[in-house]
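Asks: I'd like to go over a predicted model; first the sequence, then the structure.
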Amino acid sequence: MDSKLADLRKSYERAELDETASQADPLQQFELWLQQALDAQLPEPNAMTVATVGPDGRPSTRVVLIKGCDARGIVWYTNYHSRKGRELAVNPFAALQFHWVELERVVRIEGRVEKTSDAESDAYFASRPLDSRLGAWASPQSEVIHGRAVLVANAAKAGVRFGLNPPRPPHWGGYRLVPDRWEFWQGRKSRLHDRLQYRLQDGQWVRERLAP
């Protein structure tokens, strides 16, 4: 297996990322690339990895779905009692990563994380399918359970309790990452990849090229 993995190779030759052709604002550059990923009909172009750090300094990652982006930041929704929620309560900083394999692109985003407003969380929760809303009540996310039957039973109980209109659980809602650093990676031939970094300095975005 090790030898087979070591022999895997791919030459990245689809596109390039030049300073003169990129946006001065990283959010605009991200929206451009995200739209291109959507237009290309990639599988789950909205999927992103979230990295957090626990109080013991141990990092952890998981994949979630972006649900909004604007000048305020990047938004996703989850259980506040989950491992990531507990870690963000102690260390409110995180890193996000999008990997659009077919386009040979990666976007990395770092920054401070805050909860979205109750109104935002309520509005998004109300837009979810009924099964997903009941699932938010059924799952004690990241906790050890005895089997899938626990989830099924919890969902059934939530259905009986709330019917067709389950409210948003108090332990469920949105997070917003407020970026202070972005990186856009475009695969290039001979491993001489393009990497543009944007970092916030005195309220302005500074764009820099990083060595691959």
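Replies: Structure received. Numbering: from 1, shown residues only.

Asks: From here on, just use CA atoms for contacts and neighbour counts.
Replies: OK.

Asks: check contacts around Asn79.
Replies: Gly85, Ala136, Gln141, His171, Trp172, Gly173 (C-alpha atoms under 8 Å, 6 or more residues apart in numbering).

Asks: Now the two most distant members of the residues you listed.
Replies: Spatially, the most separated pair among the contacts of Asn79 is Gly85 and Ala136, at 14.2 Å (C-alpha to C-alpha).

Asks: show me the contacts for the most centrally placed residue in the chain.
Replies: Closest to where the C-alpha atoms of the chain average out (C-alpha atoms, centre = their mean) is Met48, at 3.5 Å. For Met48, the residues meeting the contact criterion (C-alpha under 8 Å, 6+ apart) are Val63, Val64, Leu65, Ile66, Leu96, Gln97, Phe98, His99.

Asks: Please identify the buried residues of the biggest strand by length in the chain?
Replies: Ranked by residue count, the top strand of the chain under DSSP state E comes out as strand 172-186. Burial within strand 172-186, assessed by neighbour count using 16 or more other C-alpha atoms under 10 Å, is assigned to 172-186.

Asks: Check which element follows it along the chain.
Replies: Counting by DSSP states H and E, the next helix or strand C-terminal to strand 172-186 is strand 194-201.

Asks: by contact count, what packs against that next one?
Replies: strand 172-186, strand 204-209 (3 or more C-alpha pairs under 8 Å, 6 or more residues apart in numbering; DSSP states H and E).

Asks: Turn those strands into JSON lines, columns for distance to Ser121.
Replies: As requested, the helices and strands packed on strand 194-201 are exported to JSON lines (distance: least, C-alpha to C-alpha, whole Å):
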{"stretch": "strand 172-186", "distance to Ser121": "5"}
{"stretch": "strand 204-209", "distance to Ser121": "29"}
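
Asks: which residue ranges form the strands in this protein?
Replies: Counting by DSSP E, the strands of the chain are 47-53, 59-65, 68-70, 73-79, 93-100, 105-115, 172-186, 194-201, 204-209.

Asks: Which other helices and strands does the longest one contact?
Replies: Put plainly, it is strand 172-186. Short answer (3+ C-alpha pairs under 8 Å, 6+ apart): strand 172-186 packs on strand 73-79, strand 105-115, helix 118-127, strand 194-201.

Asks: Can you lay out those as TSV showing distance to Gly57?
Replies: What follows is the helices and strands packed on strand 172-186, written out as TSV (distance: least, C-alpha to C-alpha, whole Å):
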stretch	distance to Gly57
strand 73-79	22
strand 105-115	17
helix 118-127	29
strand 194-201	24
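
Asks: ok, structure two:
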Amino acid sequence: MNPFDLFNEWYEEAKASEPSDPNAMAVATATAEGRPSVRMVLFKDHGPDGWVFYTNTLSRKGEELAENDRAALCIHWKSSYKQVRIEGPVEQVTDAEADAYFASRERSKQLAASASLQSQELESRELFEAKVDELDKLYCDSDLPRPPHWTGYRVIPRCIEFWEGTQERMHHRRLFTDEGNGRWSETLLYP
């Protein structure tokens, strides 16, 4: 079995059993000097080309990805006692992909993404809410355009680890490593 079929099998199981956000994942990035940071996001697409999430390029994660274009992901499904770890280089999605996804979002989410200076200091919540209201009025008769600083990132898998827990702590771990040309090698790891 290739890692993408296995991921799809586990993800379908998670969508049926997770109480909320089965597409939640931790994204770890680092500065050019190697100072790491991690946060939760939602993946919006996945497959052999990579796992895609959307964010503000001026956010901390966006700035770190501009300095160091590698990331690590961890998707944990507590209800099924499984997790998947993915590591690899990162690239921005195309403008067409970002535009299409932005257009598919609810208006309230478009407004929040457009008004937010993500990760920057905020003087007051009222200031942010006023910016949301201002944009809502400005575009009351039209669709909001995707802000130029908002896009998607694709983490291209170079290694994918599947972890399945057991109560005895004799966990099952399978590591898939990209060998190039669509070929993946598989290794078992000790718990």
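Replies: Yep, it's here. Computed from a predicted structure; not experimentally measured.

Asks: quick revisit: let's have the contacts of Asn79 of the first structure in TSV, adding distance to His193 of the first structure.
Replies: Formatted as TSV, the contacts of Asn79 of the first structure follow (distance: C-alpha to C-alpha, whole Å):
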residue	distance to His193 of the first structure
Gly85	34
Ala136	41
Gln141	38
His171	42
Trp172	39
Gly173	37
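
Asks: Run those past the second structure and keep the common ones.
Replies: Retained in the second structure by both residues aligned by TM-score structural alignment, their matches' C-alpha atoms under 8 Å are the following of the contacts of Asn79 of the first structure: Gly85, Ala136, Gln141, His171, Trp172, Gly173.

Asks: Go through the residues you listed and name the one nearest Gln35 of the first structure.
Replies: Gly173 (25.6 Å).

Asks: The closest one: what's it in contact with?
Replies: Gly173 of the first structure is in contact with Tyr77, Thr78, Asn79, Tyr80, Lys115, Thr116, Asp118, Ser121, Asp122, Phe125, counting by C-alpha under 8 Å, 6+ apart.

Asks: distance of the first one from Leu200 of the first structure?
Replies: Shown here: Tyr77 of the first structure relative to Leu200 of the first structure, a distance of 25 Å by C-alpha to C-alpha, to the nearest Å.

Asks: between the two, which one's more packed in?
Replies: Just comparing Tyr77 of the first structure and Leu200: by other C-alpha atoms under 10 Å the higher neighbour count belongs to Tyr77, 20 against 13.

Asks: The second structure: which residue goes with that one?
Replies: For Tyr77 of the first structure, the aligned position in the second structure is Tyr54, judged by TM-score structural alignment.

Asks: May I ask you to confirm that its match is in contact with Arg146?
Replies: No: in this structure, Tyr54 of the second structure is not within contact of Arg146 by C-alpha atoms under 8 Å, at 11.7 Å.

Asks: what is in contact with the two at once?
Replies: In contact with both Tyr54 of the second structure and Arg146: Ala98, using C-alpha under 8 Å, 6+ apart.

Asks: The second structure: which residue goes with Ser117 of the first structure?
Replies: Checking TM-score structural alignment: Ser117 of the first structure goes with Thr94.

Asks: how much space between that match and Arg105 of the second structure?
Replies: 17 Å.

Asks: Among the strands of the first structure, which comes closest to Ala149 of the first structure?
Replies: Going by C-alpha to C-alpha, the one of the strands of the first structure nearest Ala149 of the first structure is strand 73-79, 20.0 Å.

Asks: before we move on, back to that, among the buried residues of strand 172-186 of the first structure, pick out the one closest to Phe30 of the first structure, please.
Replies: For these, the nearest to Phe30 of the first structure is Phe184 (8.2 Å; C-alpha to C-alpha).

Asks: Show me what the closest one aligns to in the second structure.
Replies: Aligned partner of Phe184 of the first structure by TM-score structural alignment: Phe162.

Asks: For the nearest residue to its match once chain neighbours are set aside, which residues are in contact?
Replies: Excluding the flanking residues, the one nearest Phe162 of the second structure by C-alpha to C-alpha, 6 or more residues apart in numbering is Val84, at 4.7 Å. Counting by C-alpha under 8 Å, 6+ apart, Val84 of the second structure touches Phe7, Leu73, Cys74, Ile75, His76, Ile160, Glu161, Phe162, Trp163.

Asks: Hmm, Gln83 and the last one touching each other?
Replies: By that I understand Trp163 of the second structure. Yes: judged on C-alpha under 8 Å, Trp163 of the second structure makes contact with Gln83 at a distance of 5.2 Å.

Asks: The alignment partner in the first structure of Asp21 of the second structure: neighbouring residues, count only.
Replies: Aligning on TM-score structural alignment places Asp21 of the second structure opposite Glu44 in the first structure. Burial of Glu44 of the first structure is recorded as 11 neighbouring residues (other C-alpha under 10 Å).

Asks: for the one 5 residues further on, same thing?
Replies: The criterion is other C-alpha under 10 Å. On that basis, Thr49 of the first structure has 16 neighbouring residues.

Asks: List the contacts of the residue lying closest to it once chain neighbours are set aside.
Replies: Excluding the flanking residues, the one nearest Thr49 of the first structure by C-alpha to C-alpha, 6+ apart is Val63, at 4.3 Å. Going by C-alpha under 8 Å, 6+ apart, Val63 of the first structure touches Ala47, Met48, Thr49, Val50.
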